[in-house]
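>>> Here is my input, please return the structure:
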Amino acid sequence: MDTLTALTHRVSVPRLTEPGPTPDQLRQLLAAAIRAPDHGMLRPWRFIVLQGEQRERLADVMEWRLLKRQPDADPNARENLRGKALRAPTVIVAVAEITENHKIPAWEQVLAVGAAVQNIMVAAHALGLGAMWRTGDLANDPDVKPRLGFADKDQVVGFVYLGTPAVEPKSLPDETPDQFLRELPRG
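Okay, the predicted model is just below:
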């Protein structure tokens, strides 16, 4: 698949199943990620790749967070939440490891990791894989960062779920770029 086709036809795939990416595909996805634009060459991206039973560790973090907020959470809620870590064969946790007090502000470092995740998404589509980028409250919880091995200054940018599409992906609306263009105000 050529680059423009991958960029203009990529869609998120929320329902994923086995098989996940092969070791070679995973290497290609991460190689694409680290070629993202990066003002200052800070290389702020860090990735945790979870496959198979390793996903249970993310499920543990999710359940721990739930119980911290709702100590009396019922077993169904706990199991439902744990299932979120297992909804794809592979999960990549993408984190911006922020270089503090640098001329490149933290928000630009986070954007660089966002661009790295976008590269993963497009590369996954080009390789015939399904991918879904999720964040949610877990990504912004300061108590979760140390459980993932990161400092308070760092930012979880997303959880990228990868696998084989379980159903035919929905197509995006037929839109044109001119729908999103704006004029610069005068004066």
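
>>> can we go C-alpha only for contacts and neighbour counts from here?
Noted.

>>> how about the helices in the chain?
3-9, 23-33, 55-69, 75-84, 106-126, 137-140, 144-148 (DSSP state H).

>>> for these, which one ends up most surrounded?
Per-stretch averages of neighbours, counted by mean count of other Cα atoms under 10 Å, single out helix 106-126 among these, with a mean of 23.

>>> re earlier: could you dump the helices of the chain to TSV with distance to Pro173?
What follows is the helices of the chain, written out as TSV (distance: least, Cα to Cα, whole Å):
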stretch	distance to Pro173
helix 3-9	11
helix 23-33	26
helix 55-69	33
helix 75-84	27
helix 106-126	18
helix 137-140	28
helix 144-148	36
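
>>> one more to put side by side:
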Amino acid sequence: MNVKNEAVVDFLKTRRSTPVLKLSEPGPGRAELEEILTIAARVPDHGKLAPWRFIVYAGDARAEVGEALEAITRSDNPDASDARLKLERERLTRAPIVVGVISRAAVHPKIPEWEQIMSSAAACYNLVAAANAFGYGATWLTEWYAFDERSLPALGVEPGERVVGLVHIGTRTEEPFERVRPELSDVVTWRGEL
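Okay, the predicted model is just below:
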């Protein structure tokens, strides 16, 4: 007989992302973050390829990436306002810890590349859920720089890799709002009888 774990079910029913501007210090320390990353890595992974990796941005490394994003923005738009340049400079300093989830998906004789990418996405979700389980707020973002080839070296992304998400982790400054969720009747198709 299966036994429902009420605590886990309640956690999953109420899990919410925290807007990045509602995250502050402190973030997890190294030991805590290693445990969170260990949980994040427990995802479906057909063929045991680990077709993803994590890059942790902490301390001054966050500001260094921001300087590169500001330079790209300034190059593209020499008339960019000070506010816009500040926004780009602070992209990774809005939370104490940012973890890049990087896809290493590649052609494989047995494992479709799409399955490898989905494993990377599952790692992003697990990372957010694990951070929440440790009492931190977290949000999974992909902003323009995740897709701009010029920003990838500053992020530490190697040729052939892609950014699946940047997960911002910190202490919530307020509880996140509840958003509208889809009605099951709008997203579930039943085939067969239960």
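
>>> TM value for the aligned chains?
The TM-score (TM-score structural alignment, normalised by the length of structure 1) is 0.87; 184 aligned residues with a Cα RMSD of 2.1 Å.

>>> sorry, back to before: and of the helices of structure 1, who's closest to Pro177 of structure 1?
Minimum separation from Pro177 of structure 1 across these (Cα to Cα) falls at helix 3-9, 11.3 Å.

>>> Over which residues of structure 2 does the closest one lie when aligned?
Under TM-score structural alignment, helix 3-9 of structure 1 corresponds to residues 8-14 of structure 2.

>>> Check stretch 47-56 of structure 1 too.
Under TM-score structural alignment, the counterpart of stretch 47-56 of structure 1 in structure 2 spans residues 54-63.

>>> so how far does that stretch reach from one end to the other?
For stretch 54-63 of structure 2, the first-to-last residue distance is 18 Å (Cα to Cα, to the nearest Å).

>>> Stretch 95-103 of structure 1 now?
Using Cα to Cα, one end of stretch 95-103 of structure 1 lies 20 Å from the other.

>>> Over to stretch 143-152 of structure 1?
Using Cα to Cα, one end of stretch 143-152 of structure 1 lies 8 Å from the other.

>>> just stretch 166-183 of structure 2 next, same as before
One end of stretch 166-183 of structure 2 sits 28 Å from the other (Cα to Cα).

>>> so how far is that stretch from its chain's centroid?
Mean C-alpha position of stretch 166-183 of structure 2 versus that of the full chain (Cα atoms, centre = their mean, to the nearest Å) differs by 13 Å.

>>> How about stretch 22-29 of structure 1?
Distance, stretch centre to chain centre, for stretch 22-29 of structure 1: 16 Å (Cα atoms, centre = their mean).

>>> Equivalent analysis for stretch 102-110 of structure 2, please.
20 Å.

>>> what do you get for stretch 23-38 of structure 2?
Taking the mean of its C-alpha atoms, stretch 23-38 of structure 2 sits 14 Å from the chain's own mean (Cα atoms, centre = their mean).

>>> Nearest residue to the spatially most central residue of structure 2 in space, please, no chain neighbours.
Note on structure 2: the residue nearest the mean C-alpha position is Val167, at 2.9 Å, using Cα atoms, centre = their mean. Nearest non-adjacent residue to Val167 of structure 2, counting by Cα to Cα, 6 or more residues apart in numbering: Trp140, 4.4 Å away.

>>> Can you name the residues that contact the equivalent of that neighbour over in structure 1?
Under the alignment by TM-score structural alignment, Trp140 of structure 2 pairs with Trp133 in structure 1. Trp133 of structure 1 makes contact with Ser12, Met121, Gly158, Phe159, Val160, Tyr161 under the criterion Cα atoms under 8 Å, 6 or more residues apart in numbering.

>>> cool, and Gly165 of structure 2?
Counting by Cα under 8 Å, 6+ apart, Gly165 of structure 2 makes contact with Gly100, Val101, Ile102, Ala121, Cys124, Trp140, Leu141, Thr142, Ala146.

>>> how does it look with 10 Å?
Applying Cα atoms under 10 Å, 6 or more residues apart in numbering to Gly165 of structure 2 gives the contacts 54, 98-103, 120-121, 123-125, 139-143, 146.

>>> for Tyr145 of structure 2, same thing?
Leu69, Ile72, Thr73, Glu88, Arg91, Ser151, Leu152, Leu155, Val163.

>>> re the thing from before, counting neighbours, show which residues of the match of stretch 47-56 of structure 1 come out buried.
Phe54, Val56, Tyr57, Ala58, Arg62, Ala63 (16 or more other Cα atoms under 10 Å).

>>> now the longest strand along structure 1: which residue numbers in structure 2?
As assigned by DSSP state E, the longest strand anywhere in structure 1 is strand 155-165. Mapping strand 155-165 of structure 1 onto structure 2 (TM-score structural alignment) gives residues 162-172.
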